[in-house]
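Colleague: I would like the atomic coordinates for the input below:
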Amino acid sequence: MSLKIAIAGSSGRMGRMLIEAVADSTDCQLAVALDRAGSPALGLDATAFLGKESGVLITDDISTLANADVLIDFTRPEGTLAHLAVCRKHGVNIVIGTTGMSEADKAVITAAATDIGVVYAQNMSVGVNLVFKLLEVAARSLATGYDIEILEMHHRMKVDAPSGTALRMGEVVAEAQGRQLKDVAVYDREGITGERAPSTIGFATLRGGDVVGDHTVIFAGMGERVEVSHKASSRLIYSAGSLRAARFLSDKKNGLFDMQDVLGLR
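Modeller: Next up, the predicted model:
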């Protein structure tokens, strides 16, 4: 039996890639295509941009989520949380790739996972999640005598900074060294800042053009520098990882998971 997938943000770049990935799969079917109220795409067939018909019309009626097995959501925090509430009500699992979540938002996600299966990851790429594992090793090995800086660049339309992936990289490094990112992160430097505090983790953010996503974690020591990087050239990596996460949830009744769980990297 095919896994019935709902896609949020269906007329956006990520939404369309997710729809195309579902359409090309042999074990998933598109059940619901959501978009924001007032979107010019409302009422259109969800796969019209591919030159074919799915029979699923794009809608802003979030109650239709009850017709799906799992929702994949890469929208905005406020939209994702509204969708999450409906999924929780109807027992629909959810894959969340939305970035910019506050601590309060994350608490809502954690609470919902007591009733439904949730994969929440700030990056759905298989490669990025492998990098997270590599960063654990590097952070433990380079815990003394190395300054840590995280550099990320994304397209000009990205609305949050630093990226969710960069923040997760910082969390992975800090946790591997027995620290909390909130206690050591430095997000702004301007003017006379004084010498760099050795215990901090610095962030630098670049925005421009159509960059899908570049991330580099730099461990800078005296006489050497170790860099762990990931560069994305297509959003297809996120749609492929998202479907993998949706399949992972197919036999889950509840629980909060991330891509490390999906990929068996725990």
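Colleague: going forward, measure contacts and count neighbours with C-alpha atoms only.
Modeller: Fine.
Colleague: run the chain-centre distance for stretch 247-261.
Modeller: A distance of 15 Å separates the centroid of the chain from that of stretch 247-261, by Cα atoms, centre = their mean, to the nearest Å.
Colleague: what about that stretch, start to end distance?
Modeller: 12 Å (Cα to Cα, to the nearest Å).
Colleague: point me to the helix or strand that includes V108.
Modeller: helix 103-112 (DSSP states H and E).
Colleague: want to put them side by side, so please do this one too:
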Amino acid sequence: MTSIGIYGSLGRMGTAIRDILTVQGVRLAGGADAGDDPAELARAADALVDFSTASALGVHLAAARDAGTPIVIGTTGLTPADHAAIDEAARDIAVLQTGNTSLGVVLLARLVREAATRLGPDWDIEIVEAHHRHKLDAPSGTALMLGEAAAAGRGVALGDVRVADRAGLSGARAEGTIGFASLRGGSIVGDHNVILVTEGERIELAHYAQDRAIFARGAVRAALWLAGQPAGRYTMDAVLGL
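Modeller: Model (predicted):
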């Protein structure tokens, strides 16, 4: 039986993953949090999931790489340097990095990319996301994931067209930009709405998370799938065969 180890096991997602492992009868290899030895967990597990913090990613990647253990990274707020470290680790182990492990969000991203591909540049794209008051990063990793999908559909780099804050801006909306708006409050698990609008009509593609368990189920499915893969960098699309 494949065993799964959890980095950030005492956090919201770590706790949810523990619960899903129990329900599905998947063996828990253990957990590692601040002050624990990440290398020990990496050696004990057949696959790892990391929902800790971006600042701990380098240590966790190194431990997984040394042990030859595949790792699913769901931690958000990653920097270009973090992504470079993931690319480096993926030379030796299987690494799946994603801004969201919900299977519904994975399909939403595919729909967003398709819509952006089919619709012309006169269709404006805005992404609105809402999360609980304790969310650390904005825009959310999922919002950026959807933005990347929209940009890919248009054949551009998100960094070249992204507008994350319109405060203080004046003038008309620049054609081809992809806008982001972030809302924070209460206990919202995660709402994401991609709005495509042109003169006289509007399309809205949305996903509303009502229970953190959806992310935990997706993370466990991804870890079980990743355990049998060769070294390389993967996405949730591969888990679903997209």
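Colleague: would you pull the TM-score for this pair?
Modeller: Aligned and superposed, the two chains score 0.97 in TM-score terms (TM-score structural alignment, normalised by the length of the second structure); 241 aligned residues with a Cα RMSD of 1.0 Å.
Colleague: tell me the residues of the second structure aligned with the helix holding V108 of the first structure.
Modeller: Mapped onto the second structure using TM-score structural alignment, helix 103-112 of the first structure spans residues 80-89.
Colleague: so stretch 195-212 of the first structure matches what in the second structure?
Modeller: Stretch 195-212 of the first structure maps onto residues 172-189 of the second structure, going by TM-score structural alignment.
Colleague: hmm, back to that, mean deviation of the match of helix 103-112 of the first structure from the first structure?
Modeller: Mean deviation of stretch 80-89 of the second structure relative to the first structure after superposition (mean Cα distance after the TM-score superposition for the first structure): 0.7 Å.
Colleague: residue in the second structure paired with K252 of the first structure?
Modeller: By TM-score structural alignment, K252 of the first structure lines up with Q229 in the second structure.
Colleague: same deal with Q122 of the first structure?
Modeller: In the second structure, Q122 of the first structure lands on G99 (TM-score structural alignment).
Colleague: its match contacts T75, correct?
Modeller: Yes. Counting by Cα atoms under 8 Å, G99 of the second structure touches T75, with 7.3 Å between them.
Colleague: show me where the stretch 51-200 of the first structure has helices.
Modeller: 77-90, 103-112, 126-141, 164-176, 181-184 (DSSP state H, counting those that start in this stretch).
Colleague: and the nearest residue to D191 of the second structure once chain neighbours are set aside, what does it touch?
Modeller: The shortest distance from D191 of the second structure to any non-neighbouring residue, by Cα to Cα, 6 or more residues apart in numbering, is to Y208 (4.5 Å). The contact partners of Y208 of the second structure, taken as Cα atoms under 8 Å, 6 or more residues apart in numbering, are G190, D191, H192.
Colleague: which position in the first structure aligns with Y208 of the second structure?
Modeller: Counting by TM-score structural alignment, Y208 of the second structure lines up with K231 in the first structure.
Colleague: next helix or strand past the host helix or strand of that match?
Modeller: Here K231 of the first structure, judged by DSSP H and E, is contained in strand 225-232. Using DSSP H and E, the helix or strand that follows strand 225-232 of the first structure in sequence is helix 236-248.
Colleague: superpose on the second structure and give me the mean offset of that next one.
Modeller: When the second structure is overlaid, helix 236-248 of the first structure sits 0.7 Å from its aligned residues on average, using mean Cα distance after the TM-score superposition for the first structure.
Colleague: so which elements touch the helix or strand following that helix?
Modeller: Once the chain leaves helix 236-248 of the first structure, the next helix or strand it forms, by DSSP H and E, is strand 255-257. For strand 255-257 of the first structure, the packing partners by 3 or more Cα pairs under 8 Å, 6 or more residues apart in numbering; DSSP states H and E come out as strand 117-120.
Colleague: quick one on the thing from earlier: just the residues contacting the helix holding V108 of the first structure, thanks.
Modeller: Contact with helix 103-112 of the first structure is made by P77, L81, L84, A85, R88, V118, L256, as judged by Cα under 8 Å, 6+ apart.
Colleague: stretch 210-222 of the first structure now?
Modeller: For stretch 210-222 of the first structure, contacts defined as Cα under 8 Å, 6+ apart pick out 142, 145-156, 165-166, 169, 225-235.
Colleague: list the buried residues for it?
Modeller: Using 16 or more other Cα atoms under 10 Å as the test for burial, stretch 210-222 of the first structure gives V211, V212, G213, D214, H215, T216, V217, I218, F219, A220.
Colleague: before we move on, what about stretch 106-126 of the second structure?
Modeller: In stretch 106-126 of the second structure, counting by 16+ other Cα under 10 Å, buried: 106-117, 123-126.
Colleague: could you do stretch 121-141 of the second structure as well?
Modeller: Neighbour-count burial for stretch 121-141 of the second structure flags 123-131, 135, 138-141 (criterion: 16+ other Cα under 10 Å).
Colleague: for the residue nearest to S239 of the first structure when sequence neighbours are not counted, grab the count of nearby residues.
Modeller: Nearest residue to S239 of the first structure, sequence neighbours excluded (Cα to Cα, 6+ apart): L18, at 5.1 Å. Close neighbours of L18 of the first structure, defined as other Cα atoms under 10 Å, add up to 29.
Colleague: tell me which element L18 of the first structure is part of?
Modeller: Applying DSSP H and E, one finds L18 of the first structure within helix 13-24.
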